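Asker: Just the structure for this:
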Amino acid sequence: MKPLGRFTENALELRKILQIIGKHCRSELGTKTLYGILPAQDRKQLDLRQALLRNVLRYREIEGDFPWDSRVVPVTVLLEEAKSSALMSGEDLVHVRNLIALATEVRNEIRRVQERFVELEQIGRRIRDFSEELVLLGVLDEEGFLYDHATLQLKEIRNRIDSLKATIRKTGQALLNDPATSNLLQDRVLSLRNGRFVVLVRAENISSYPGIAIDRSSSGNSFYVEPYRLAALNNRLSAALEEERQEVFRILRRITLKLLERETAISEAESALGSLDLVCAEAEMVERGGWHLPEISPSPGFRFRGLVHPLLGEKAVPIDIACGDDFSVLVVTGPNTGGKTVALKTVGVAVILSWMGLPISASEGSVVGEIDSVHVDVGDEQSIEQNLSTFSAHVKNIVSILRETGPGSLVLLDELGSGTDPQEGAALGIALLEAFREKGALVLATTHHNSIKTYALTTPGVETASMEFDPVSLKPTFALLMGIPGKSNALLIAERLGMPPSVIERARASLRGEDVSAEELIGQLQEKRAVLETEARNLAEERARLTAARQSLESRISRFEAAKEERLKEADRKAGKIVREAQEAARELLRSLEKSKTVPAAHQAISVKGRELEKIRNEAEIREEKRLERRSVKAEGIRLQPGDLVQMVDSSVKGIVESISGEKVTLVAGSFRMEVPMNRLKKAGDELPKTRPEISVKTIRPVGIPGSIMIRGMTVDEALPEVERYLDQAYRAGYDQVAVIHGRGTGTLRKAVQELLKSLSYVREYRLGEHGEGGYGVTIVTFSR
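Answerer: Modelled structure (predicted):
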């Protein structure tokens, strides 16, 4: 897509919409990248942007958030300013260190997961190795002050300074306590003034104190005096401090020059972090804001589902709108304040955001085609400086759009044909639509002119839509109705707003016959549509009730089958017990037979027990055969097609297969039609093998328990219950090792987690993450097995 013009950006309020996404950026790097983003130049670039966002969404779902440091700020401007002086302050150098340290951490993380998230390499390959620079910048503390060990010379100078200060303080303390002069002092405190140690002497005693006055107090009642005994020591201290200043200057310049050699790499790393910050903000819009990435079609056009304008928030009414498949021009009509202009702007915004590779405030399944450029004529562009009327400003803008459009262009025209004589305006509007069609452009236009509505209804390749108006409340609903023209309802709105009835009636009488007929025809169409929509809603509600009833019945059948299976198992258990008891009784009879001489009586008893056993065995075998039959059907499955004769397992019910949907079969049995799970059916007449199916058992890890838990940003009270619950689940799921991601921060959360780990009996050991595992921001937990 070509770059947008300033007028298009302003007319669509694009900056305000980008600010919505910008609120989710974590640093100025992200917002800077966002406000500098341009539409993708071609489909390849757009596909790369979308693929990166999808990868980041998957990463966040599996791994949590990316490493980040809230202290990072843009540093390219600091490097640019340092070119003239070749010197950066310690504070600015710390900013550079923070940025390249974060870039290094992000680079390492991307390398760790690059095989699973290949598109992250779009960011990772832009970050170079900064290990030397990080070592070089390691001589600075967080405030930008050089550590003593920065160089041997700096260490020696600072040691000398510390020694001199100690000597001066000792000597000064002796002066403060000297009885000969202490009574001349304002107070007994040794102060530092202009880099020299001094005492505070009362003004009336200044001529009596042995020293040199170097400053006066703000009250004027005393002087800062350098005692003669401290002068030489102060001179030596001043010389040492100057040496320190020169050495610090030399070190900072050396570091600055080294960083300027890597300016390009640092700038690229800053850009990569900005891209990451932005794409994470986009992910937030998808995860929490309900925005979605549209599909990209190779042909020009768009089809949006549930589209809303981002600036309207929750009060926005979603619309479904399309253009480009069967028609290239869409004319939107309807009442004033009914939402036509908003619909126009919403489409323009959605198309532009889509080609920027950003998510849009629409439902899943929305599609955007290859649109080459976007042109807008929206609102009152009257120019006082150019002495142009509203109509003239519109015409001038449209003439410019006509010159620039071609195949694949999207043109948005608000209030087509307005601002001049209605007949001439309508004729010009129709001619413009034809001109844009000839150029192969897509056009979305709003209008009140009946002539343009008629043109849209009667011209192939042109479609009409309208903003719905409630004739009862006399208010717009802001819903868009594709394929139906709309009434302007100007007289109804005027009447609702208090226009006298006499004026309304006179206006109705003044309307031409054809205008009245067109408006009445449109009104009838809308009434019929409302009736059809009511019927459709009723049918949908009835279908929902039937679906709920069917699901309830299926649930009851399932529960009945489970209860039946359990009762059969219980019967088998009881039968087994009876068999065992009968066998024991038989053995007891045999033992009695050996001792008894009443053989006939014993044989009779054995015969009775034998018949009982046989009956029990037969009943158990029948139940087992049925159970095996059911299991065999479930394990092996059957291939069915409409028209097959089938029988329900465990039932004599037979029927004909009417249709198959997944694992559900619609069965016609006599006058009944029912939906039955496929695993409860067998082909009628088929003999199923009665061999027991082989059953393999393996331990599986429960779905949904990840290998890590993210608690960064929680309080200790919030985090500990979550961590303990997660560790218990992970241990029972069979994990040997998991990670608790608590972030670096102040270390409070890390310490609390590790105290918890000490108390858990199933935790064998724990440690901080190593390089590539998250470092101090992660605790690795190993379970006892």
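Asker: contacts and neighbour counts: CA atoms only from here.
Answerer: Fine.
Asker: Okay, and K258 sits in which element?
Answerer: Here K258 sits within helix 228-261, counting by DSSP states H and E.
Asker: Report the distance from the next helix or strand after that helix to the chain centre.
Answerer: Downstream of helix 228-261, the first helix or strand assigned by DSSP H and E is helix 263-289. On the basis of CA atoms, centre = their mean, to the nearest Å, helix 263-289 sits 13 Å off its chain's mean C-alpha point.
Asker: Could you list every helix and strand that helix 263-289 packs against?
Answerer: helix 14-22, helix 28-35, helix 43-63, helix 76-85, helix 90-113, helix 121-124 (3 or more CA pairs under 8 Å, 6 or more residues apart in numbering; DSSP states H and E).
Asker: Not counting the shortest one itself, show me its contacts.
Answerer: For helix 121-124, contacts defined as CA atoms under 8 Å, 6 or more residues apart in numbering pick out L52, V106, R107, I110, R111, Q114, A272, L273, S275, L276.
Asker: Please spell out which residues along stretch 312-324 are buried.
Answerer: Neighbour counts over stretch 312-324 (16 or more other CA atoms under 10 Å) mark V317, P318, I319, D320, I321, A322, C323, G324 as buried.
Asker: Once you drop chain neighbours, what's closest to the fourth one?
Answerer: Taking CA to CA, 6 or more residues apart in numbering, and ignoring the residues beside it in sequence, D320 has R305 as its nearest neighbour in space, at 4.6 Å.
Asker: ditto for the fifth one
Answerer: The shortest distance from I321 to any residue other than its chain neighbours is 5.4 Å, reached at F304 (CA to CA, 6+ apart).
Asker: One more, please, to line up against the first structure:
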Amino acid sequence: MDQTTLDKLQYEDLKKLVKEYCVSDYGRRLVDELTPSSDIQTVKKTLTETNEARRILETGKTIPFIGSANIKTMLTKLNQSTVFQPDELIEMADFLRGCRKIRALITAEKTLAPKLVAMIDQMASYPEIESKLYDDIRNHQVDSSASGKLRKVRRHLEMTEQKIKDQLSRFLSASGNQRYIQDAVISLKDDRFAIPIKANYKNQVSGSIVGSSAKGTTVFIEPAAVGKLSSERDQLRGEESVIVYQILAKLTNLVAEKQTQISQNIRIIGELDFIFAKGKYSKAINGITPALNTEDRIKLVQCPHPLLSADAVPLDFTIGDRYRSLIITGPNAGGKTVTLKTVGLVTLAVMSGFQIRAEKGTTIAIFNNVFADIGDDQSLTNALSTFSSHIRNLSNILENTGTRTLLLLDEIGSGTEPNEGAAIAITLLQAYYKKGAITIATTHYGEIKDYAQNHPDFINAAMQFDVKNLRPLYQLVIGESGDSNAFWIAHKMAIPENLIAQAKGYLRHEPYDYTKIAPELLPVHHEAKAAKNNALAKGDRVLFNGGTLEGLVYRIDQGTDKVVVYSSGKMLTMPGKQLKLKMAASELYPEGYDLNQLFR
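Answerer: Prediction:
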């Protein structure tokens, strides 16, 4: 699939929404690697899996993906013959328990999820390894019950440490030692039991200095009386470490012996995590599985753009049955581009196994290719104009277009002289059509509308516009052609009616007015008016600095000759006599216009 198109249609943003529902790194990686499939059987399979996951979730059951987050990393360590630490073995036990519980949970839902049951049938369960790991590792360490030898060494170690503490307690209670002691406590410094001694008495106490305080006023001394016991303790700690390592190695080996099967479990759990992420996303949006086809037929019923909020205006749309090319017209910001992106992203979503927000009756075609030419790809480094870049994209699309291809073309032929642009656009639309593509294009050009009106396999569509309130309705009506509503906007913006009527006449190919007016018959220039009338008002456009600078009147300070003018992003205060009126606000803006918007 064309990466530029995926970027234009915000496919990665859609995948991010799904990825948020993943639990494991493996599942997130599967989302990252996902691309739309052109094989209808693959799409059917993935949509069925998504739907089965959704069904299980709707029963209220929680899928226990415990221990799955970093399991792939642990298996990599296993491949490197690394002995697992206690916490890693517990995480492996959690993973094995999760596998067992997921297997039991999904198996119990055979009627709801037959395909997922077939998947988990390939998973292995190892309850004996799981139990062994939980029994031998407790409280983040190897438990004494894991080995009789370990139990014996730890008991001896505990007795030795108690003897050391008893000796130190006697040291603390001896009256002759009181003047040396900083605090009457037994401290542990660098794994050695010691007594806090005042620094100026450190040479008066027999023993080894094992540390000191930050200020140096206290030293920690291990008295000579416990030296032999400390050596015995060190020896026991060494024996304990050897036995613990041997147990960890043995437990790691238990896992390593099942490495192949556990690797398969990891793969299946990762896939299940991915599938249930799709199911969670579907449940969140109340998605549906649409009907599928390979006959280029698309029908959207109340289908909003996947990335827009729940209250976005849904789209009703159809193509591929009675016509193969659809030309959308209407005002700027009326929703034409959103319509293209909605059709494109919904198609990619379904081809990726995602359910979509839509109503029953929705049908999606599975295409070999989807191409989009949307937005301005002007390249400054290559000195390409907007039109040059636009035509380059259209040329590349033409080269790669064939049957089972969806084309989404925004403002086709724009960016150049209108007549030439329209001619090139119509020629390309013909070429795409003859190569078997399904084309959805937007335009303002009347010639393209006329072409679509007369071609038996083309049709016009219009984005609805509320002319009374001057706002787009974001609704598509197929079979009608729209316009840019320029005349309605001109009327609302107080363009004189006689000028609007004159413009409509030009649109009907009435002759243009080429009459020359003698200079003496021209109206008085605005600057001349200004000379006669220096009264200014907020929003007036004025000249200053000898007519070289321009600004808008923001405020007239009453009782003074001072006027505050907004120019080049700054507020300037100057005498009114230095200003010349260029055009009054009453001539610039319609009645009722909020002039404060000019200064924000």
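Asker: quick revisit: just the ones in helices from the buried residues of stretch 312-324 of the first structure, please.
Answerer: In helices, defined here by DSSP state H, there are no members of these.
Asker: V331 of the first structure: which of the residues you listed is nearest?
Answerer: Proximity of those to V331 of the first structure was ranked by CA to CA; the top entry is C323 with 10.3 Å.
Asker: What's the closest one aligned with over in the second structure?
Answerer: The equivalent of C323 of the first structure in the second structure is I319 (alignment by TM-score structural alignment).
Asker: Quick one: residues contacting the corresponding residue of the second structure for I430 of the first structure.
Answerer: Under the alignment (TM-score structural alignment), I430 of the first structure pairs with I426 of the second structure. By CA under 8 Å, 6+ apart, the residues touching I426 of the second structure are I448, Y451.
Asker: ok, I426 of the second structure to G402 of the second structure distance?
Answerer: Relative to G402 of the second structure, I426 of the second structure is positioned 18 Å away (criterion: CA to CA, to the nearest Å).
Asker: follow-up on the earlier one: can you redo the helices and strands packed on helix 263-289 of the first structure as JSON lines with distance to G369 of the first structure and mean neighbour count?
Answerer: Converted to JSON lines, these look like this (distance: least, CA to CA, whole Å; neighbours: other CA atoms under 10 Å):
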{"stretch": "helix 14-22", "distance to G369 of the first structure": "20", "mean neighbour count": "17"}
{"stretch": "helix 28-35", "distance to G369 of the first structure": "23", "mean neighbour count": "21"}
{"stretch": "helix 43-63", "distance to G369 of the first structure": "10", "mean neighbour count": "17"}
{"stretch": "helix 76-85", "distance to G369 of the first structure": "37", "mean neighbour count": "14"}
{"stretch": "helix 90-113", "distance to G369 of the first structure": "32", "mean neighbour count": "21"}
{"stretch": "helix 121-124", "distance to G369 of the first structure": "24", "mean neighbour count": "20"}
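Asker: For those helices, could you give me TSV that also reports distance to L749 of the first structure?
Answerer: Below are those laid out as TSV (distance: least, CA to CA, whole Å):
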stretch	distance to L749 of the first structure
helix 14-22	29
helix 28-35	27
helix 43-63	19
helix 76-85	34
helix 90-113	21
helix 121-124	30
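Asker: among these, which is nearest D377 of the first structure?
Answerer: Between D377 of the first structure and these, the tightest spacing by CA to CA is seen for helix 14-22, at 14.8 Å.
Asker: which stretches of the stretch 501-600 of the second structure form strands?
Answerer: For the stretch 501-600 of the second structure, the strands defined by DSSP state E, counting those that start in this stretch cover 541-544, 549-556, 562-567, 570-575, 580-583.
Asker: Regarding E415 of the first structure, what is its secondary structure?
Answerer: Here E415 of the first structure is coil, with the state taken from DSSP: H, G, I helix; E, B strand; the rest coil.
Asker: Return the residue of the second structure aligned against it.
Answerer: So E415 of the first structure corresponds to E411, using TM-score structural alignment.
Asker: What's S473 of the first structure aligned with over in the second structure?
Answerer: Per TM-score structural alignment, S473 of the first structure is aligned with N469.
Asker: now G461 of the first structure
Answerer: Under the alignment (TM-score structural alignment), G461 of the first structure maps onto D457 of the second structure.
Asker: which parts of the strand or helix carrying R160 of the first structure are buried?
Answerer: Using DSSP H and E, R160 of the first structure sits in helix 152-176. Using 16+ other CA under 10 Å as the test for burial, helix 152-176 of the first structure gives L154, I157, R158, R160, I161, L164, K165, I168, G172, L175, L176.
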